[in-house]
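> Give the three-dimensional model of this entry:
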Amino acid sequence: MERESMEFDVVIVGAGPAGLATACRLMQISKDADKEISVCVVEKGSEVGAHILSGAVFQPDVLDELFKDWRTNCAPLTTPVTNDDIYLFNSDTKSRLMPNSLVPKTMHNDGNYIVSVGNLARWLAERAEELGVEIFPGFTASELLFDENNAVKGILTGDMGVGADGSEKDGYMPGMELLAKYTVFSEGCRGHLGKQLIAKYHLDNGKTPQHYGLGFKEIWKIPAEQHQQGKVVHTGGWPLVDGASGGGFLYHMEDNQVAVGLIVDLNYKNPHLSPFDEFQRYKTHPVIAQYLEGGERLTYGARAIAKGGLNSLPKMSFPGGLLVGCDAGTLNFAKIKGTHTAIKSGILAAETLGEGLIAGLEGGKDLDCFQSRFENSWLHEELHSSRNFGPALHKFGTLLGGAFNFVDQNWFGGKFPVTFRDTTPDHQGMGLASDYAKIDYPKPDGKLSFDKLSSVYLSNTYHEEDQPCHLRLSDQSIPVSVNLAKYDEPAQRYCPAGVYEIVEEEGESKLVINGQNCIHCKTCDIKDPSQNITWVTPEGGGGPNYPNM
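Sure, this is the predicted structure:
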């Protein structure tokens, strides 16, 4: 099919913090050099920020590198952290408040802000458009485009108006080729195209496998007397026991609102575990419930996070482009923060691209000079100092791993002379259903705990039902013949949106995929023990519509 095309110097896939930082810095460089650089950003969400979900406590220093006037230019950073509490939950009722003297220094939040990363992205998008960036929300980057030298030359946006049977419906609109000298991929964790690029160019050679967590988040409006604006609570331990790990959080925002969430590491072994139900149990612990009781749940969402850090970070350059932010995996798990590192990776990408484009660099090259720029930055230093944090927790467990991390961060400054590595991919950790006891989760009470469907409703998720399914099975038989037989089909439980269910039809089991419920968390693409599920982009604008997550 002959398609329309548009040409730019740089196309950026994904209007998150990394992509927008890349765009802003490129345009600043363009103006400083008085040389035009054309930049386009495509965003699959219906608007900028619609698909962004993060805790989040934000380390703001990086904004000084991008916009020195951010404090006076309406940046959505209005809730400074006032105090930190870190608890170890010993059981469903017991807990221990950890003294600050025993907490790894990376967990302290002096000078940081409680923010909505979605709103931060919206603010960055406004700055980018002021600088001359073109932003196209509601358009997916569905395919990679390559030149005759096998270098990336841009992306193809997804067709609109295609029926589930592949036919063209009324209003059909074919995708457009967005061609570029260089393409920057900032799709977020487990990016659809980023995953293909890592495989095609072997960018992860010599690295440990990427590791992931599934992060849940709800925003609640709570009684004023229970609210302490600026208070940050982090927890470890219960309900994640018996080999499961992760941690919880509760952040007191402005307007009597709190963000509550749980991160479940996706290396868990028990196939009966339901991360969603673990999160519902988490909210009933007295330390958390004391803030939520009598409140109203406003929003719900979930998203995978890449937490492998430097040990799992792929080569971020390839012929014709760069990977930035969580598409590469720049999150600092020791701080449980990835927004400042994503922005810095975008700044480094822009400075690499801008320098080359202004010097007349031809498109399609491998900008491997990015690696030296990265290695000489504070971003590399920060990720190197936290390289052992996740592997230590996986290797030694919450208590001993936490003790090691305290010693590593507080005594050695992240320079402990040994590097631990976790070489087992998360999906390979899944055990057989017959080897593990089923977990008896309590029924939701409708006050603190809730069911999946009512939760998905709060995510404002919508997909046009008559469209091709964006959750692709390589082998249609595997969900029943392998996953159900061996693992009791864990997709029924690890999906936080009720997308997958096993039904009986004429005496036979069958997997049903309710793709319209998908909140784009990517967990199925990560955790399926058979690696039989591939998440691809649905029609543009589909998915969740998070207002301020």
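
> C-alpha from now on. contacts and neighbour counts both.
OK.

> From L156, how far off is E7?
Computed as C-alpha to C-alpha, to the nearest Å, the E7 to L156 distance reads 12 Å.

> ok, now Q371?
From Q371 to L156 the distance is 27 Å (C-alpha to C-alpha).

> Pick out whichever of these two has more residues nearby.
Ranked by neighbour count (other C-alpha atoms under 10 Å), Q371 and L156 place L156 first, with 20 against 17.

> Can you name the residues that contact the nearest residue to that one once chain neighbours are set aside?
Spatial nearest neighbour of L156, excluding adjacent residues (C-alpha to C-alpha, 6 or more residues apart in numbering): E177 at 4.6 Å. Counting by C-alpha atoms under 8 Å, 6 or more residues apart in numbering, E177 touches 3-6, 154-157.

> Who wins on neighbours among those residues?
G154 (30 neighbours).

> which SSE is it in?
Per DSSP states H and E: G154 is located in strand 152-157.

> quick one: contacts of that strand?
Contacts of strand 152-157 (C-alpha under 8 Å, 6+ apart): 11, 139-147, 175-183, 319-321, 363-364.

> mind running it again at 7 Å?
11, 139-147, 175-183, 319-321, 364 (C-alpha atoms under 7 Å, 6 or more residues apart in numbering).

> now stretch 285-302
Taking C-alpha under 7 Å, 6+ apart as the rule, stretch 285-302 contacts 92-93, 214-223, 226, 283, 455-456, 458-459, 496, 521.

> Now a PyMOL select for only the buried ones of those residues.
Remark: buried members of these, expressed as a PyMOL selection using 16 or more other C-alpha atoms under 10 Å:
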select buried, resi 92+214+215+216+217+218+219+220+221+222+283+455+456+458+459+496+521
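
> Mind checking which of the contacts of stretch 285-302 land in helices?
Using DSSP state H, 455-456, 458 are the members of the contacts of stretch 285-302 that sit in helices.

> Dump those to a markdown table, plus distance to L53.
Shown next, in a markdown table, are those (distance: C-alpha to C-alpha, whole Å):
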| residue | distance to L53 |
| --- | --- |
| S455 | 15 |
| V456 | 14 |
| L458 | 13 |
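
> this one next, for a side-by-side:
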Amino acid sequence: MQREAMEFDVVIVGAGPAGLSTACRLMQQANEAGTELTVCVVEKGSEVGAHILSGAVIEPRALNELFPDWKEQGAPLNTEVTEDQIFLLKNDQKGSKIPNFLVPKTMHNHGAGYKNYIASVGNLCRWLADQAEQLGVEVFAGFPASHIIYGDEGQVAGIGTGDMGLDEQGNQKDSYMPGMDLLAKYTIFSEGCRGHLGKELIARYQLDAGKDAQHYGLGIKELWDIPVREEDDPAKHQPGLVLHGAGWPLASKESDGSASGGFFLYHLEDNQVVVGLITDLNYDNPHLSPFDEFQRLKHHPVLAQYLKGGKRVSYGARAITKGGFNALPKMTMPGALLLGCDAGTLNFAKIKGTHTAMKSGMIAAETIFAALSASDQESSEGGKDLTAYTENFKNSWVYEELYRSRNFGPALHKYGTMVGGALNFIDQNIVSLPFTIHDNYPDYAQMKAVSECAPISYPKPDGVLSFDKPSSVFLSNTNHEENQLCHLKLTNSSIPLAQNLPKFNEPAQRYCPAGVYEVLEDEQGEKQFQINSQNCVHCKTCDIKDPAQNITWVTPEGGGGPNYPNM
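Sure, this is the predicted structure:
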């Protein structure tokens, strides 16, 4: 069976905020101008939103521009932020609430000029996909873009979707179906953090030349149903309440004090809260387990007061791109654009990336539409480097916002929570620092040998507030077709046991939040490195944190992975 090909004006990889905003804005312009435009969005999840995981507090600035009447159209932003609480946790029992006047302005979510919303980004994407389809966009869920198609002159000419029905050895099963080639004048890559095609493009076109090393965090999140408020019980559910914090357990003696990050707990509507921990992936102790740090965190009284008596209903994990302005790569190349978290537009100073991703897509749509509408036939044929996007992006509020926050992450990484936090308070609240702080050491390269680090002992989960990995992965609704090619590729299969195990006690066993990687030992004492790819929640942490950079995440068979509801 041969692969079929389809041609479009624009192909968009990834039905996240950036990709769907690009699609919607393209069709808005085409409909306004009365011109025909063919736009296709391919999404690797079984449905739009299935793989979307974010906190999230959403700043609707970009949404206001894209759909000014979004409230009337039923966009799922229902819970306005009513109160911010910021904590510094000292130990497993104590924590200090930081007065709002000492918090960087970027972390304020309500008050003068602010109307932010606690929402599910997955549900927002489902709504955006509906708007896109009504505008004439073709949205194909369950069709992962597996590879890039290049033209004769080295330009991006489209993408190919993955073949279906291959066994573990790559042989065709009875269910085999070849993928399709989707050709386009312009291709948009908006896969989210550490997109595997975006990673290829950055290397091929050297898009990160002269930029700081990109940095990442691993976000682990749970959705809880919590008890209805009772007269004799404190108000466990306070819709609109936002909690953020740092300190314990990551920056504690129990965890060797070697890591940084922060927690969040947001009160949604319908007696639900979301709780999570972001662990910066620049930590150096190979004994550290972000999953177990999160389970330990939930026992702290600041969080436990809301979770006790509740029921955990969903679990998920996803890496976030947090290098910010200093690590932002060139976003244009011949025939293509790199957008949203695939490029790294998240504003970590705000702990928000939805609005910036959406705006990057809207700017892309306006740039592409202008190019396609140009009277110059060479330009309208596509395939060129859309250099105008760089200038359009630079003249936008998203560029100004990211530039203004350029020191936030590097200050925390280099100087820690206290000193870095003080610098950020000055930079964001008093006067902009007249210099740029750089953090140019890759996250994966910071891992120390086990011989240099103290072991970390984690308490056994109690099944009430803390849980194990198998039960957590079950709640993520993760599924991959049996007997398919493993989508976690080892460049050198000997490295896990020959190099990573003796030096780092193979940290993949601990940094993976889904139990994908195991080191097993048989009766003869022979060790085996096992990859349980069916557990993979597509967080991309292994691709980022492996100290040997030996693991490459690629797309599995169509529709495989988690299925997140309301996350």
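
> quick one: common contacting residues for E7 and L156 of the first structure?
L178.

> Where does the lengthiest helix in the second structure end up in the first structure?
The longest helix of the second structure (DSSP H) is helix 354-373. Under TM-score structural alignment, helix 354-373 of the second structure corresponds to residues 339-358 of the first structure.

> related to what we said a few turns ago, the strand holding G154 of the first structure vs the second structure, mean deviation?
Compared with the second structure after the fit, strand 152-157 of the first structure shows a mean deviation of 0.4 Å (mean C-alpha distance after the TM-score superposition for the first structure).

> The residue nearest the centre of the second structure in helix, strand or coil?
The centre of the second structure sits closest to I320, judged by C-alpha atoms, centre = their mean, with a distance of 3.9 Å. When classified by DSSP: H, G, I helix; E, B strand; the rest coil, I320 of the second structure comes out as strand.

> what residue of the first structure takes the place of it?
Per TM-score structural alignment, I320 of the second structure is aligned with I305.

> For that match, list the residues it contacts.
189, 212-215.

> Check the gap between it and G543 of the first structure for me.
18 Å.

> State the distance from the residue in the first structure that Q499 of the second structure lines up against to V41 of the first structure.
By TM-score structural alignment, Q499 of the second structure lines up with V482 in the first structure. Look at V482 of the first structure and V41 of the first structure: by C-alpha to C-alpha, they are 41 Å apart.

> cool, P529 of the first structure as well?
34 Å.

> same check, this time on K486 of the first structure
K486 of the first structure sits 43 Å away from V41 of the first structure when distances are taken as C-alpha to C-alpha.

> neighbour-wise, which of those two wins?
When neighbours are counted by other C-alpha under 10 Å, K486 of the first structure and V41 differ, and V41 comes out ahead with 27 against 17.

> can you tell me which residues contact that one?
11-15, 134-136.

> Considering the residues you listed, which are maintained in the second structure?
Counting by both residues aligned by TM-score structural alignment, their matches' C-alpha atoms under 7 Å, the second structure reproduces these contacts from these: 11-15, 134-136.

> which one of those has the most neighbours?
Ranked by neighbour count (other C-alpha under 10 Å), those have A15 at the top, with 34 neighbours.

> What's the match for that one in the second structure?
Match for A15 of the first structure (TM-score structural alignment): A15.

> wouldn't that match be in contact with A50 here?
No. Counting by C-alpha atoms under 7 Å, A15 of the second structure stays clear of A50, with 9.9 Å between them.

> For Y150 of the second structure, the count of nearby residues, please.
Counted with other C-alpha under 10 Å, the neighbours of Y150 of the second structure add up to 15.

> Distance check, K31 of the first structure against R127 of the first structure.
Taking C-alpha to C-alpha, one finds K31 of the first structure at 14 Å from R127 of the first structure.

> Which one of the two is surrounded by more residues?
Between K31 of the first structure and R127, counting by other C-alpha under 10 Å, R127 is the more crowded of the two (18 against 13).

> The more buried one - that's part of a helix, no?
Yes. Under three-state DSSP, R127 of the first structure falls within a helix.

> How about it: what's its closest non-neighbour residue?
Sequence neighbours aside, C24 is the residue nearest to R127 of the first structure in space, at 7.1 Å (criterion: C-alpha to C-alpha, 6+ apart).

> Please identify the helix or strand for L120 of the first structure.
Per DSSP H and E: helix 117-131 holds L120 of the first structure.

> Break down the stretch 51-200 of the first structure into its strands, ranges please.
57-58, 79-80, 83-89, 95-97, 113-114, 134-137, 141-146, 152-157, 160-162, 168-173, 177-185 (DSSP state E, counting those that start in this stretch).

> oh, I was asking about the stretch 201-350 of the second structure
216-225, 241-247, 261-267, 272-280, 311-321, 332-333, 336-338.

> Serialize the ones you listed to a markdown table and add fields for distance to I58 of the second structure.
Shown next, in a markdown table, are the strands of the stretch 201-350 of the second structure (distance: least, C-alpha to C-alpha, whole Å):
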| stretch | distance to I58 of the second structure |
| --- | --- |
| strand 216-225 | 16 |
| strand 241-247 | 12 |
| strand 261-267 | 12 |
| strand 272-280 | 14 |
| strand 311-321 | 15 |
| strand 332-333 | 27 |
| strand 336-338 | 22 |
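
> from those, which stretch is densest packed?
Stretch with highest mean neighbour count among the strands of the stretch 201-350 of the second structure: strand 336-338 (a mean of 28; mean count of other C-alpha atoms under 10 Å).

> That strand vs the first structure, average distance?
Mean for strand 336-338 of the second structure is 0.4 Å (mean C-alpha distance after the TM-score superposition for the first structure).

> Check what contacts that strand and list those residues.
156, 186-190, 198, 331-332.

> quick revisit: buried sites along the match of helix 354-373 of the second structure?
Residues of stretch 339-358 of the first structure classed as buried: 339-355, 357 (neighbour count, 16+ other C-alpha under 10 Å).

> Good, wrapping up.
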